[in-house]
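In: Predicted model, plus sequence, below.
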Amino acid sequence: MKKLAIFLLPLLCVFSAFGQTDRGTLTGTVTDGAGARIAGADVEVHSLATAQDRISKTNHEGVFTIASLPVGTYVARFSANGFAKRELENLTFDAGQTRTVAIQLALESVTSQVEVTAADSGLSTSSAEIGGVVHGSQAQDLPLNGRNYVSLVALVPGAIDSGTGTQDQVRFAGLSAEDNSWHLDGVDNSGINHQFQKVAIRLQPSTEAIAEFRANSTAYGADQGGTPGGQIELVSKSGTNNFHGSAWEFIRNDVFDAAPWGSNGSLPPLRLNNFGANLGGPLLRSRLFFFANYESLRQVLDQVVTGSVPSAAYRATTLAKSPSLFTILSQYPIGTVATNNPSVMTWYGSGRQVDHEDSGLLRVDYHVSDRMSAFARYSTDHYSLVSPADLTGSGFTTVETPNIVLGVQNTITSSLMNDARFGFNRAAFTQGETNTLPFSVVVTGFTKLDDATGSVRYDNSFSFVDDMTLVRGRNTIKFGATVRRIQENKASPSVADEIYTYTSPANFTSNVMDSDSYAGVVPLTGQRMTQSFGYVMDQFQMSSHFTANLGLRYEYFGVDHEVQGRGIIVDPINCANVVCPAGTQWYQPNLADFSPRLSLAWQPQIFARKTAIRAGFGIYYGNGQFGNLGTPIGNLATKYTLTQKQAPGLSYPTAPYLGAVSFSFSPSGSPINRRDTASNQWTLSVQNEIARNTIWQVAYFGNKTTHAFSDVTLNGVNPVTGLRPYAGYSTIDYRGFANDAHTHAFQTSLQRSINTGLLISANYQYSHSIDNGGLGGGEAVIPQDYYCHRCEVSSSDQDMRHYFSASSIWRLPIGRGHTLLSHASRTTELLLGGWQFGAIGTARAGLPLNVTMSRSATDLPDQLNKNQRPNRVVGVPLYPSNKTPGNWLNVAAFSAPPVGTHGNAGRNIARAPGLWQMDTSLQKRFSLTERMGVSFRAEAFNLFNVAHYGTPAVIWVAPTGNSVNPNNFGVITTSFNNNPVGTGTPRELQFMLKIDF
C-alpha cells in the first residue's frame, strides 16, 4: 500500500486542485524570550482522534507550516535544544482554516517542565474572506425541517436564503445561485448542468455523514475559484481509533401539524419516515480507519392543488362562440369557489406526492507514515419523485448522484507539502409529465395547462487535484492547478414542447391566439468542455502581528462543443447570415482571466492579540450556468414561434397556419465573442474575542460585477417598415453577458464554540443589490424594451435588504461531569442529566416584485411581448392604506399604456411579504452504559405558527365595468411554502429516536 501511494503521488501532482480548502493549516513562528527567532525547532501536531502525528521544523526565520490537517482537535508540541517544551492543547482545525500562532519558548531550567497552554480563540489572522464554518454538531443536532444540510448554509455570514432552503435559493454577496461552487472532500459536488442540483434532494450527503463544512461568501484567497460566488466545502466524517456508531429514525405525521395558511383549515395527509445508521472505527489501529453511512427517506403527501379555472358561464359563452376550443376547455376542472370575476372560479383538489430517497457513503483513511496519508470516499444518492403537475396531471423525476474521490497527502520535506486528489461526479436526471394534452395552454387569468414535455441527461465531471505548500523564510507559498473535464449527455426536451398563449379570457373566448411557440425533440447529444485553472498564493508574515496574503489565479474555462460536431450556431449580431458558418467555434475563448487577490490581517498588540483587523480585494471570474453555453444544441430541434403578425387570424387548431412556419424559425443564439463574468470584490472587517471561544465580527463588503448573464429577445418588428430585421426568422432568444450588478453590505455576526457547552451563531446583514436585469452567471430578466437597458436598472430580483439568521445548541450543564449536580445519583441523572436545547431563528425582508401586464403583441412597437409593464399613475400610492394578504397592492396605482408604447413603471417597484420563524428542539439522552446511550428528540418547526404568505399576483389587468380587479391583482392566494419541508411551513412537529455508542 505504501509503495502504491508513493507511485501514485508524482502522477497526481501533475494535475489540478480545487485547493485544500477542506483541510486545516498550522503556521507561525517560534522565538525565544527576547524575541529572537529559533531555527531548527521541532514542531509536532498530534491528532486526538486517530493518534496520528505530523512533524516539521522551523526554518532559519523560525517559521513553520504544517498543511493538509484533517478537521479535528489536536495537541501541538514545540521544542528546541536549550529551551523548555511547550504544548498547545485543544487546538481545533475547521475546514479551510489557517491558524497562525506565535510561540515563545522559555530557557530550559534545571528542572525542565512542559508548559501546557490552551489554544487561542481562532481569530482569522491569515486572510480577509467573509464566511464561516458549520460544525457537524450543528448539522446533526439543530432542528432541520427536511434534514437537508443546505438549510444551514444561510447561517454563514454573507449568505442569504431567498426561498425554502434548497441549493437554488442560496446566494452570496448579491450574486447568482449559478455562481456558487459545491465541493465534497475537495472535489466537485455540483449539479453540473446547474451549479445546484436540479431537484431538492435532501441526503446528498446525509447530515449524519458531515464532519463540518465551510462556506466562504466573498473576498476569499487565490486557492478558491472557478465561480465568483460562494465556495461551499463539505468534509465527510472519518473513522477514529475507537468504534462509534448510531442508528436513528425521524418521523412526521400530519396529525401533529397545523393547517397551512389559505387552506381553509384543511390539512394534507402526510407520512414521513427518515431512518439510517452510521458506523466508524479502526481497521488497523492508528493506521487504517473506515466510516460508513446509510440514510433513507420515505414521504407520502396528499398535496393540496388549487388553481383558477373558467366558470360555468364563461365556458358556455366560449363554447357558443368558439366550439373548436372544447378540447382545451374540457381539461380545466370544474371550479368550486366563486371569485370577484364572474369568468373565473377557484378550484381545489389534491394529488399524491411520493418522495423516495436513499443515500450512502463509505470512506477509508490510511495513515501510511508520519509524512504520508491517503483516503478514498464513495457516496451516492438515489432519488425519485412523483407529484401533481398542472391541474390534473402528474409529473415524475429521478436523480442519481454518485461521487468518488481518491486523495494522497505527503510531507516531502519539513518545508514542502503536497495534497493530490482525483474526483468523479455524476448527475443522472430524468423528468417528464403525464398530461392529456400534447401542448400547453396559457390564458392570462387562468392556471396554465401543461404538456408532457420532459428531459433526460447524464452529466459527468472529472476533477484532477493537486496543491503544494512551500515554506521559504517568512513566506508560506501555496500553488496548484485545476483540470475539470465536463461531459453533458442530454435530450432536452425529450418530448416536444408547444405553448399556446392567449393574453386575456376575452381573446380566448374569441379564439384569438397571441402566439404558438414550438420546440421539438432534441436528439441525445454530448457537450464537452475542459476547464484549467492555476494559482500561486504567498502568505507573508511581516511580523508576529501582521500578515499579508497575496495571490494570483488564472482561469481558463475552455470552449463548449458537441462531441460529434453537431449544433447550429446562431449569432445575428456577429454572423452575417444569422447562422454562423459550419466549423465555427461556439464562442471565442477568454484567455486573459487573471485574478489578483490581496488580503491584510493585523492583530494590534494594544488589544492583547484579541482583535484582528482585516481587509481584502480580489477579482473573481465565472462562465455561468453550463447549460446556457449549449444554445447550438437546442437549435437541432424544430423551433418556431407564430404570432398574429406571421399568421393573421392565428387560432386553435393551428394546423391551417403552419404554412407560415418556414418564415418563423425561432432559434436560440449567443454571442460568439462572449465574455466571462467578472466580479470585483472588497471587504473590511474587525473581529474581536469578546469572551473565551466567542468572536464578534463587524464587516463591510461590496462587489461590482460586469458581464453578468443577460437574456434578451431579438428580431422585433421595425415600427417604421413593419418588418423584422432578420427575414425568415421569428423571435430569437439571445443569451449573453451584457448586464452589470452592484452590491454593498453591512454585516455583523457573533460566533461561540460548542466547546463551551453553549453554541451561538448569529448573523445580521443589511445590503442593497442593484442590476439592470442580471445577477451574475445564470439569472436574468428579459427586458420589456430591448433598446432601453437603462430602463431595467432597479433593485435586484434577490435584493433582500435585511437578513437575520441565528442558531444555538445548549447542552444543559446539569448532571454528572457538569457544573450543576456533578455528583448526582443515578435517579437524578436519569431525570435531569443529558438534556439539550436547539434552535434556529430566521427573519428576512421581502423580495422585490416586478409588476407586469398581459398585452397583445400587436399593441407593442416591436411586437416583442416580454415582461411588459403598465404605466404608473402619478400620485396614487403603490400600496393600499390597509395592506393585507387579500389587498397587498393597489390596482388603481397603474394604468394601461397607449398602443404603440411601453409602460413607464419601473422594474421591481414593489415588495413581497417578509418572513420570520423559530424552529426549536428538545433532546434527552439516556445513558445505558459508559459509552452507549439512547436519545429522544422532539422538534417544532415554526414554533409560533406564524402565517407565511406567498407572492401576490403581479400581472396587472385594467379594471372593467363588471370587475374592479379582474385578475386578483395584488391578492395573495397561496402560502409561502406548499411543501412539508423547508422554511415557511406552518407549525410542524417531528420526533427522533437514536441509539449511539
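Out: Yes, it's here. Residues are numbered from 1 along each chain as shown.
In: CA only for contacts and neighbour counts going forward, please
Out: Will do.
In: would you list every one of the helices in the stretch 451-600 of the chain?
Out: Remark: helices assigned in the stretch 451-600 of the chain by DSSP state H, counting those that start in this stretch are 505-509.
In: Nearest residue to residue 887 in space, ignoring adjacent ones along the chain?
Out: residue 971 (5.4 Å; Cα to Cα, 6 or more residues apart in numbering).
In: how close does the one you found get to residue 886?
Out: The gap separating residue 971 from residue 886 is 5 Å, by Cα to Cα, to the nearest Å.
In: Could you do residue 585 as well?
Out: With Cα to Cα as the criterion, residue 585 and residue 886 are 53 Å apart.
In: again, but for residue 87
Out: Distance from residue 87 to residue 886, counting by Cα to Cα: 66 Å.
In: try this one next to it:
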Amino acid sequence: MKSFKWFSLAILLSMCSLAAWGQSTATLTGTVTDPSGAVVPSAQVKVHSLATGIDRVIHTDSDGIYVVPSLEPGDYSVQATVSGFSNYTVQKVTLDVSQTVTVNMHLAVSSAGETIEVESTSQQIETQTMTVGQVIDRKTVQEIPLNGRHFLDLTVLTPGGVVAPTSGSLTAPSRGLGANSFITAGNREDSVNFQINGVNLNDISQNQITFQPSISTTSEFKINNSTFSAEFGRSDGSIVTVATRSGTNQFHGEAFDFFRNEALDARNYFNRNFNPSTGLPIVGLPGEKAPLKRNNFGGSVGGPIWKDKTFFYASYEGLRQHQGILQNSTVLTAAQQATIAANAALFPAAAALAKLIPLPNSGNNYVAFTPGPVSIDQYTADVLQQFSSNDSLHGFYAFQKDVRTEPALQGDTIPGWGDHRAAHRQILTLNETHIFSPNFVNEARLGFNRISIAFNPANLIDPTSVGIGDGLVGNVGLPQTTLSDIGLVFGGPSGFPQGRNDTLGLISDTATLLRGKHTLKFGGEFRRYLSASFAGNIGTLTYVSTPNNFEKDNATVFSVQPNISSSRVYDGALGAFFQDNFKFTQRLTLEYGLRFEWNGTPVEGENRFVLFNPNGNGGPTLTQVGTNGLAANSAYKQSYSYEPRLGFAYDIFGTSKTVVRGGYAYLVDQPASNTVTGLAANPPFSTSVTYNGAAIPVSSLYASAKAAGVAISSINPNFKDAYIESFNLNVQQALPGGIVTSLGYYGSVGRHLRIATNENQASGPVGSPHLYQTLSANSPIDPGVTIASNISEVNSIGTSNYNALWLVFSKNLHHGLELNMNYEWAKSMDINSLGSQGGLNLQDSNNPSGNYGLSDFDVRHHFAGTAIYVLPFKGNRLVSGYQLSTIVQYQTGNPVNITAGSSSFNGLTGVIRPNLVGHVITHKSQAPVAGSVSSATNVTFIQNSPGTICDVTTYTPACTFEIPGTQASATAPTAPTAYTGIGNIQRNGVTGPGFADVDLSGQKETKLFKNVMFTLRADAFDILNHPNFGQPSGNVQSSTFGQISATRFATSDGGSSRQLQISGKFTF
C-alpha cells in the first residue's frame, strides 16, 4: 500500500496538470466578423473585469474565434480592436460560475478609430457545451424569500429538483442547519458532489455536504445534473459548484438581522386543542403555538488592499434559535407516584426513576414544549492576489461551530432527555491561475476539508445512582427506558455516544490549451481522506407492565454495549481526464472526452476490520485483516473505471438563438467511508449483551444478561463502485425581452448501486432456522459462538431508472420583472433509494429485484417558479425602492410503502409487505378523524375501515390488505395460520399527499447617505397557511395505519404553516 501511495504521488507530480472535480470559473468565447459576415483573424480581444480592473488580452485565430478560459464569475466588458475597423465594445457581460458564454462581435469599417458600444444581450443560452444545469445568481440567492437562508433549499428551483420526501436521511433538514443534501434528476441523496471554488466540500463519511456556506459569502452557485464533461468526476449524481464572493476595487459590505418568533407565525395544523370535526376540546393536546425566538445576524466587508492587485472579503454569520419541541406522553398517575414513593424502601430503583418522570398535567398525559436551542457561528475570509496580468492566487477559508439539543428526535417522550450535538466544520481552498500564453492557461488547486462532530446523551446521569446495574460506570446516561404498556420513553438515547472526525486533503489542476477549432482540457486529481469514528450504545431497558414490573424493580428486556468501538479509515482516489470541445463548424460544437478514476480500497489504521466468510474453514468464520494471511486492504477489491463523455451543441440558424443539444455520460460514484466502518464494529472490537425473558431485578441486569451471540456486519468481497449512465436531448430558444425557454428529455440508468442485504435470511416463518447459526470451530475469532440471526451485508446490486421531460422558462430582469420557472414530468424507479443511509429493507434478500418499484423520492409532476418585481415607483426616498419577490411550488406526492409490523419470513421487523387483495382508497379531502385522544387530530389518508386489514382466517370481501403468515393484526382478530409466503403488494405502491407552497417577500430599499442603503424586508413563508402533510403511517398492523399525524418537517426552518420574518440590512 505504501508503494502505491508513492507511485500515485509520482504520477501526480509528473503530470503537466491534474484533474479538477469541477470548475468554479467561467469561459468567454465568440467570433469576430466584418460587415460582410466574413471572419476576422488576428483581431485583439480585451476582456476587462469591472470589479477588479484586471484585463485579459487574446487574439482571434484564423477562423475569427476567440476563447478566454478561467475567468472569475462577475461582470466584464469585452472589446475587439483591429486596424481598419471601428473598435467594438460590449459594455457589460455577466459570466456565471461554470458557464461558457458566447459573445459575437460584428465590426464596422472605420478610418477614424471610432468606438461602437453596445449592451450585452440580457440572456445567454448554452451554444458550446452539452452540460445541463442552472445557475442560481446572487440576486436570486439574496432577494427571494428563503426560509432559513440555506442555499441548498434553492435546488428545488432547478430542472429535475424536487421537494425531498420525509423518509430521507441526508435531505431531512436539521434545525438551524438545513438539509445535508438534496434530490434531483432521479439521483440518490448521497450521490451529490459539492464543491466550493472547485474544491470538494463533501463529508466523506456519508457523502453529504460538510456545511452550507453563508449566502452572504456565496456569489452564486450552479447545479449540473446531467451529462457532465470529462473534467467532472467523483460522484454519479449532481454537481453543485459554489463560487464565493471576493473583494473589488470598491469597499463594500453589509450588516443584517433576520428575526422570527411565534407571535409572527400561524399555529401548526396539528397543534390545536379542539377537534375540527366536532368542535369539542381534546384532552392532552396544547392549543398554544410552539415557542420560538430566532435571530439570524451577521455582516461582511470587502474591498481593495492594493488597488488592482490585492482584494479581500470577510464575513460572519450567527444564529441563535430557541424553539419549543412538543412532547406529549402518558405518564405515571399521581396515585402511581404515591404508591411508588410509599414503597421506596422495597423498590428503590422505581422510586429513583419515578422522580425523573413529571406528573400529568392534562388527563393522564404530560404535555410540554421542551427547549431545543440551536447556536451557530460561521466565519469566512477570502483573499484574491493578482501578482501580474498572467498570475493570480485566490484563497478562501471558512470555519463553523454549531451546537444544538434535540429533546425528542431519538424517541424520548418527556422532557429532560434527548441528545446534544456539537460540531466544528472548516474548509480551505487555494486556487492559482497562470496564463502561460493566450492559448495556454493552467489552474492549480489545493484543498482541505474537515468536520468534527460528537453526539452525546443530553442527560449524563450515572445509572447506578438510580439502581440500574447495566454494567456501565460513571455519568454516561441511562439506558433508553420504555414503559411499553403506557408508551412512555425516557433516558438514553440508545446508540449514543458517537462521533467522527473526517478530514480530506486534495491537490488538483486543470490545463486549457487552445488549438485552432479545439479547446482542449486535460488533468487529474489526487485526494486522500481519513475518517475517524467512534460509537457506543448505552442500551435499552423495557418494562412490559408498569404495575407488575416497573413498580417492583423488575425488567424483561435489556441490552447494552459495554465498550466503545472505534475506527480510523484511510483511503485515496486518483483521477485523470482529457476533454475536447471541437468547433466543427460555426454552428456545430462537438464535445468528447474520457475520464479515468481509481477509488482505492479503504484500510483501517490498526487493522480492526473483521471480515465474515460464509465458506471459511469448516463453516462461517470471522477473521481480522492483517492476520491469517488476510491483507489489510481485503475488504473488497480496488476499483478503477474509464468514463466516456460525448455530446454536441448545434446552433441551428447560426444566431445563438436556437440550439439543439444532446449528450451521454458514464458517471462513477465514490463510496462513502461508512461502507466499511461497520467492519470495525465486529467482534472482538465491539460486543453486546442482552436479556429477554422473565422479569429480573434491574440492579443485576448486566450480571443476569448473557452474551447476545455475535452480531455481524459484512461487505461483499466483490463490491463495485456504483455508476450512472446519463443522457439527454433538448432544445433551447432565446426570445425577445431576455427570455429563454428549453424543452428536453432526460434519462439515466443506474447499476451497482449500494444496497444492504440479509446474508442470514431465515428460510420461512418465525421459528425457521437461519442459514448460518454458529461460527465454525475453526473461526479465528469466537469459534463456535452463536450467530445472532441477521447478517447485514453491503452489496452493490441495486439498480435504478429515471425518465423525465423538463420544461424551463426564464426571463432576465427587464422592465423591472425577472422570472424563472421549471416543470418536470418524471418517473423514477429503483430497488432501494437510501444508499449509504439505508439499512435492511428487502423483504426477500434472495430476490432483490422483488423490491423494484417507485423510488422513495419519485414525483410525477413538479413545478417551481420564482419572480422578482421592482415596482415602477420613482421619485424621492419615500416612494422609490420597493420590490416584491415570490417562490411558488407544487408537486404531486411521494410513494408510501405499505408494510406489516412484524415478520413471518426473514427475521426482520417492518419489512414484509402484505398481500393486496382489494382496491386501495385514499382520501384526497384529508378530513380529520374523530375518535380517541391519540387520533382526534390525525388526518386519514388511506382508508382503514373495519375489515380493511385481514389474514387468511378473517378474509371478507371488504379486505384490502391481507397479512401473510402467522402475524397478528391490530384491527382484526387473527388465528395462527400456516406460512403463506411474503406479500405481493409492490414496494411504494401508494402515492402520498402532494406539496404546495407560496412564499412572498416585500422590501423597501432607502438611500441613507452616498453609497449607504438600508433595506427593510418582510418575508411570508407559506403565506396561504396551507398545511403540507407528511406521509401517512404505512404499517397495516399499526393502530394509526393510513393516518397522518404531522406536517412535513414541522420543527425545521420550513414548517408547514405560515411563518413571518422581519429583517433589516445596511449595505454600502
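Out: Great, that's in hand. Remember, predicted model here, so these are calculated numbers, not experimental data.
In: What residues does the residue nearest to residue 887 of the first structure make contact with?
Out: By Cα atoms under 8 Å, 6 or more residues apart in numbering, the contact set of residue 971 of the first structure is 885, 886, 887, 888, 889, 952, 953.
In: Save these as CSV, and put in neighbour count too.
Out: Formatted as CSV, these follow (neighbours: other Cα atoms under 10 Å):
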residue, neighbour count
885, 17
886, 13
887, 18
888, 24
889, 26
952, 22
953, 18
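In: Just the closest of those residues to residue 727 of the first structure, please.
Out: Of all those, residue 727 of the first structure sits closest to residue 953, with 37.3 Å by Cα to Cα.
In: check contacts around the aligned residue in the second structure for the closest one.
Out: Under the alignment (TM-score structural alignment), residue 953 of the first structure maps onto residue 1033 of the second structure. Going by Cα under 8 Å, 6+ apart, residue 1033 of the second structure touches 1040, 1041, 1042, 1043, 1044.
In: so which of these would you say is closest to residue 299 of the second structure?
Out: Of all the contacts of residue 1033 of the second structure, residue 1044 has the smallest distance to residue 299 of the second structure: 41.5 Å, by Cα to Cα.
In: check contacts around the spatially closest residue to the closest one that is not a sequence neighbour.
Out: Among residues not flanking residue 1044 of the second structure along the chain, residue 1032 sits closest, at 4.3 Å (Cα to Cα, 6+ apart). Neighbour list for residue 1032 of the second structure: 896, 940, 941, 942, 992, 1041, 1042, 1043, 1044, 1045 [criterion: Cα under 8 Å, 6+ apart].
In: want to throw these into TSV with secondary structure?
Out: Formatted as TSV, those follow (DSSP: H, G, I helix; E, B strand; the rest coil):
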residue	secondary structure
896	strand
940	strand
941	coil
942	strand
992	coil
1041	strand
1042	coil
1043	strand
1044	strand
1045	coil
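In: Out of the residues you listed, which is nearest to residue 736 of the second structure?
Out: Nearest member of these to residue 736 of the second structure, counting by Cα to Cα, is residue 992, at 41.0 Å.
In: what residue of the first structure matches up with the closest one?
Out: Under the alignment (TM-score structural alignment), residue 992 of the second structure maps onto residue 912 of the first structure.
In: dump the residue contacts of that match.
Out: With contacts defined as Cα under 8 Å, 6+ apart, residue 912 of the first structure is in contact with 846, 847, 848, 849, 950, 951, 952.
In: Touching, the second one and residue 798? I think so.
Out: Yes. Residue 847 of the first structure is in contact with residue 798 according to Cα atoms under 8 Å; the separation is 6.2 Å.
In: Can you check which residues contact both of the two?
Out: Contact criterion Cα under 8 Å, 6+ apart; residues shared by residue 847 of the first structure and residue 798: residue 162.
In: if I line the two up, what does residue 830 of the second structure land on in the first structure?
Out: By TM-score structural alignment, residue 830 of the second structure lines up with residue 771 in the first structure.
In: so how many other residues sit close to its match?
Out: Around residue 771 of the first structure there are 25 other residues, counting by other Cα atoms under 10 Å.
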